[in-house]
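Dropping a prediction and its sequence here:
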Amino acid sequence: MSPEKAQAYWKENITTILKLLVVWFIVSFGCGIIFINELNAIEISGVKLGFWFAQQGAIYVFVILIFVYVKAMTKIDEKYGVDE
């Protein structure tokens, strides 16, 4: 792989990671701490939504983001010819 192509590969990889980290930050810190009062106005099955995000929602989103990352990196690897 040429140095230019390798640099483009890593730039796309880091960009993907940063986007996913921003989503995780918004869900875990934003929904679990900052917007908790607004979200607590919504109840689902007797559980306040802000509490749910703080206790379980952020973990579910993190697991989903792992699968999104795997899918995104598979596409990037195929694009740059470094897939297995």
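Looks like it came in fine. Numbers count the residues shown, from 1 in each chain.

CA only for contacts and neighbour counts going forward, please
Fine.

Between the two ends of stretch 47-65, how far is it?
Stretch 47-65 has an end-to-end distance of 24 Å (CA to CA, to the nearest Å).

contact partners of it?
20, 24, 27-28, 31-33, 35-43 (CA atoms under 8 Å, 6 or more residues apart in numbering).

residue contacts, Glu84?
By CA under 8 Å, 6+ apart, Glu84 has no neighbours at all.

do you know how far it is from Ile66?
Where Ile66 is concerned, Glu84 sits at a distance of 19 Å (CA to CA).

repeat for Gly57
Gly57 is 14 Å from Ile66, by CA to CA.

Mind checking which of those two has more residues around it?
Gly57 (17 against 12; other CA atoms under 10 Å).

buried sites along the helix or strand that contains Leu65?
Assigned by DSSP states H and E, Leu65 belongs to helix 58-80. Buried residues in helix 58-80, counted by 16 or more other CA atoms under 10 Å: Ala58, Phe62, Leu65, Tyr69, Met73, Ile76.

Against that first model, consider the following:
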Amino acid sequence: MSNEPKKIDAKGYWSATVRLTVSLLIIWFVVSYGAGILFRDVLDNFSIGGAPLGFWFAQQGAIYVFVALIFYYCHAMSKIERKYGVKG
């Protein structure tokens, strides 16, 4: 048994990290800009808690999704770090 550190696949690690970050940014953009601004008129046909859905996403929904994305990012990065042997 040697005490040599495990070789890290830096290219694979950064590729997975960038892929995760870009996909979460796309989700964040679609929810905040798309649901709150672009698709607001369509979403306003539905309501949540008495408020039109488009308004709800613009005021509160995007924030809830953003917080959920932060927790998911932490979980996913932990998995990526374990997979590629990166110690934090």
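All right, it came through fine. Just so it is clear, the model here is predicted, and its values are computed rather than measured.

Would you pull the TM-score for this pair?
Overlay of the two chains. TM-score (TM-score structural alignment, normalised by the length of structure 1): 0.92; 82 aligned residues with a CA RMSD of 1.1 Å.

quick one: Gly12 of structure 2 from Tyr72 of structure 2, how far?
For Gly12 of structure 2, the distance to Tyr72 of structure 2 - CA to CA - is 20 Å.

Go ahead and flag the most central residue of structure 2.
Compute the mean C-alpha point of structure 2, and by CA atoms, centre = their mean the closest residue is Leu24, 3.2 Å away.

Do a quick rundown of the strands in structure 1.
Secondary structure of structure 1 (DSSP state E): strands at 43-44, 47-48.

Point out the most buried one among these.
strand 47-48 (a mean of 14; mean count of other CA atoms under 10 Å).

Give the aligned range of that one in structure 2.
Mapped onto structure 2 using TM-score structural alignment, strand 47-48 of structure 1 spans residues 51-52.

Using the aligned residues only, give the average distance of the matching stretch to structure 1.
For stretch 51-52 of structure 2, the mean deviation from structure 1 after alignment is 0.6 Å (mean CA distance after the TM-score superposition for structure 1).

now Trp52 of structure 1: how far from Ile66 of structure 1?
20 Å.

what do you get for Phe29 of structure 1?
18 Å.

and if you look at Ile44 of structure 1?
26 Å.

same deal with Leu49 of structure 1?
Leu49 of structure 1 is 23 Å from Ile66 of structure 1, by CA to CA.

same deal with Ile42 of structure 1?
Taking CA to CA, one finds Ile42 of structure 1 at 28 Å from Ile66 of structure 1.

got it, and Ile36 of structure 1?
25 Å.

Look at Val82 of structure 1 and say how many residues are nearby.
For Val82 of structure 1, using other CA under 10 Å, the count is 11.

Let me see the contact set for it.
Val82 of structure 1 neighbours (CA under 8 Å, 6+ apart): none.
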